[in-house]
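Trainee: only geometry, no sequence info:
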């Protein structure tokens, strides 16, 4: 294998592979390095193995979903948006669909389809690929990139694209080496936290509700400094905690607080935002329409039976009595706990199963028009290694592909 290239791409996730393909199509001589024995390991796990590529949001709505840093991706998204991405995959033999009108998947709903197609395109373009090759450090001279030092020798190139991902799923190769490369060359890396992951809670009753999903649950953090934070989406109970899209999205706000407070109190409205008064009026009306049902059966007009029973037990309601026959304080407590069900997050699954990393290389030190470092000439970043993460639903993978595509242009 040669020792000199125009560009070396470090990491073979979605961002790295599309960066290598883009650079090669523009006439650059490319080397793709991967420390594992095969390409796209983490990509294989994306979207539960179904590979949610992107979604149907407009460009503005898509960027706004990333919060205040969303505008950083404007040039990348304008160069490769959802339609461009679908056309690209169609050109390499992958058709896509959107059965729910929002999330876009390969029609096979299998991430192996995406990995296989990208690998075939890399091979068709005759891009040099070296697996089982860990990069130890980046080589730099007078603030200009000159190459990489690896366990298989040094390789020279005036352009290096870092596409190493974050810290999530270490069994799939994530170890944060991209952050270390950046710091060694003078870049700031913000605090790193696991995101898009389930959480554990103190409340043991959740184990009795694992068969049910709560639609459009509203989750808030019950801490003074986090009162304004909230998320809406489907909630799923696990044997030891909470998951589902709403928790996966909101976990990026929870994990930094866990580090600070050890426990994070949540309040969850599981009745589509109904207020205490609306809940009381609903129960009163249903009690009139169904005068013979007990309190659990009545509450199950709002919530699954399993959850209704557990909430009744939490306020010490008599399960055999009707709602109107309960003690007045118990009726009030039941309405309150339905409107704002308390949970106490005690831990998360951590980076071991975190789909995304919150934090990364500071965006202030990266040119959004090229993805090139503002500190080191010839150094580029793309994908999760940067301080930019979005919710679940195809956001992060679209960003990986778009940023990789832009980085692959190398200012050309």
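Mentor: Arrived safely. No experiment lies behind these values; they were computed from the predicted model shown.
Trainee: When you work out contacts or count neighbours from here on, use the C-alpha atoms and nothing else.
Mentor: Noted.
Trainee: for this structure, what spans make up the helices?
Mentor: For the chain, the helices defined by DSSP state H cover 14-25, 41-45, 59-64, 74-79, 82-91, 111-124, 177-184, 245-261, 276-289, 295-299, 305-314, 328-339, 395-407.
Trainee: out of those, nearest to residue 145?
Mentor: Smallest distance to residue 145 across the helices of the chain (C-alpha to C-alpha): 11.8 Å, for helix 177-184.
Trainee: Just the buried residues of the closest one, please?
Mentor: 177-182 (16 or more other C-alpha atoms under 10 Å).
Trainee: and which of those residues is nearest to residue 149?
Mentor: Compare each of those with residue 149 using C-alpha to C-alpha and the shortest gap goes to residue 181, at 11.3 Å.
Trainee: next, the one to line up against it:
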């Protein structure tokens, strides 16, 4: 027993001496974060918290932002949504918002920093959200200040250098340090987090360190549809919501008989603006993301198939045909053009029923009236006729139009709501997605939109930035601890 006590006392003394030496002369470790967007600032915030928790006063960080202010995208686009319906399962969010790169971020978005935890992270810092009908979550007061304050406290502001343009980066193999050229001066750092978004310079920095870059092309855009009889009933300035659709786009593959079919599902919207019919919404933006390169090659011209009710009756035309014929039998005197007989139930997050302890449900037509009239006319019937006039052949044609409506598109519209989303970037195969550390360069971490992959809406892009940024920051601190311990073990006292 006495021997054990002596050993414990000796261990305690050694530990005390170690801590004293560390405090008197701590080895320094410098982390550079290139980019002051949502991923870069989240990385810096995570580093600060981890350093404070692990008592690592010798770790210093500097955030280099090339413009005059940080978090510009959140400031400019917070009204489009910061998060997406955190009440949904993480996989539902992944399937809805990440057409490209979904597999690689699954662990981050389901286990590490899922939507519900992201919401709680902000709410713990005073942010209040409201969920809109389309599932996007915005600040309750419509102001971005609470979100910015949550990400950027006063202590963190001191680490940020604005108007600081990093034009080159290299790594010294002997010292293991990174040399950055910032506004004409040289800065030395032990670790670098690349969070430059989809900027050309950011991709060049990654490429100069040995990473493979897929040349970015524009994604998440609206499609401009050609005029057709189906769209003829739309009114100028009108907006027509499609609660849930499936979009299909066929791509011819050289050397193969069968084309590749690219699909996307979700809510969509038709708008008639300046005599142009625009197809937008999550379904359209997702398709433009998945097929970004193929659409570019086709000069944004082609044919689209729209299934207006894929989640009804198994999505099969035969089942829909039976349903419509039965509806004719039950409602022979109803005017056909009055409304679509299929309904879609949606959750109203602004109305909570305290008696049933649930949110109220809103029922809407699967196909809005003006578009429904166009489908009826396309099937060879007058929209002001009664259902009793429908014969089996026309009933079948109407069912086919509902599950496979063919519409041509003749261009794209890069609306101002989604100006910063591109497909392409640093290859995900070259990044360890469990730590966001480069597999090519030791001590280099990447996060946010500098990575390949895509999001179908600005809120999904923010969520991806937050998850990858948080992981990059925490992993950089673990990397720093390993280096500092290695340096400390080489110190003679």
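Mentor: Sure thing, it's come through. These numbers come from a predicted model, not from an experiment.
Trainee: about what we covered before: what's the closest of the buried residues of helix 177-184 of structure 1 to residue 121 of structure 1?
Mentor: Relative to residue 121 of structure 1, the closest of these is residue 178; by C-alpha to C-alpha it sits at 25.1 Å.
Trainee: Quick one: map that closest one onto structure 2.
Mentor: By TM-score structural alignment, residue 178 of structure 1 lines up with residue 202 in structure 2.
Trainee: Report the contact partners of its match.
Mentor: Contacts for residue 202 of structure 2 (C-alpha atoms under 8 Å, 6 or more residues apart in numbering) come out as 194-196, 450.
Trainee: Out of those, flag the one nearest to residue 238 of structure 2.
Mentor: Looking across the contacts of residue 202 of structure 2 and measuring by C-alpha to C-alpha, the closest to residue 238 of structure 2 is residue 450, at 37.1 Å.
Trainee: so what's the counterpart of that closest one in structure 1 closest to, chain neighbours aside?
Mentor: Using TM-score structural alignment as the criterion, residue 450 of structure 2 maps onto residue 385 of structure 1. Of all residues not flanking residue 385 of structure 1 in the chain, residue 165 sits nearest, at 4.8 Å (C-alpha to C-alpha, 6 or more residues apart in numbering).
Trainee: Tell me how many other residues crowd that neighbour.
Mentor: By other C-alpha atoms under 10 Å, the residues close to residue 165 of structure 1 number 31.
Trainee: Do I have it right that it meets residue 384?
Mentor: Yes: when contacts are counted by C-alpha atoms under 8 Å, residue 165 of structure 1 is listed as touching residue 384 (4.7 Å).
Trainee: Check the gap between the match of residue 178 of structure 1 and residue 231 of structure 2 for me.
Mentor: According to C-alpha to C-alpha, to the nearest Å, residue 202 of structure 2 and residue 231 of structure 2 sit 43 Å apart.
Trainee: Also residue 125 of structure 2?
Mentor: To residue 231 of structure 2, residue 125 of structure 2 is 47 Å away according to C-alpha to C-alpha.
Trainee: More neighbours: those two, which one.
Mentor: Neighbours per residue (other C-alpha under 10 Å) separate residue 125 of structure 2 from residue 231, with residue 231 holding more: 21 against 13.
Trainee: corresponding residue for residue 145 of structure 2 in structure 1?
Mentor: With TM-score structural alignment as the criterion, residue 145 of structure 2 lines up with residue 112 in structure 1.
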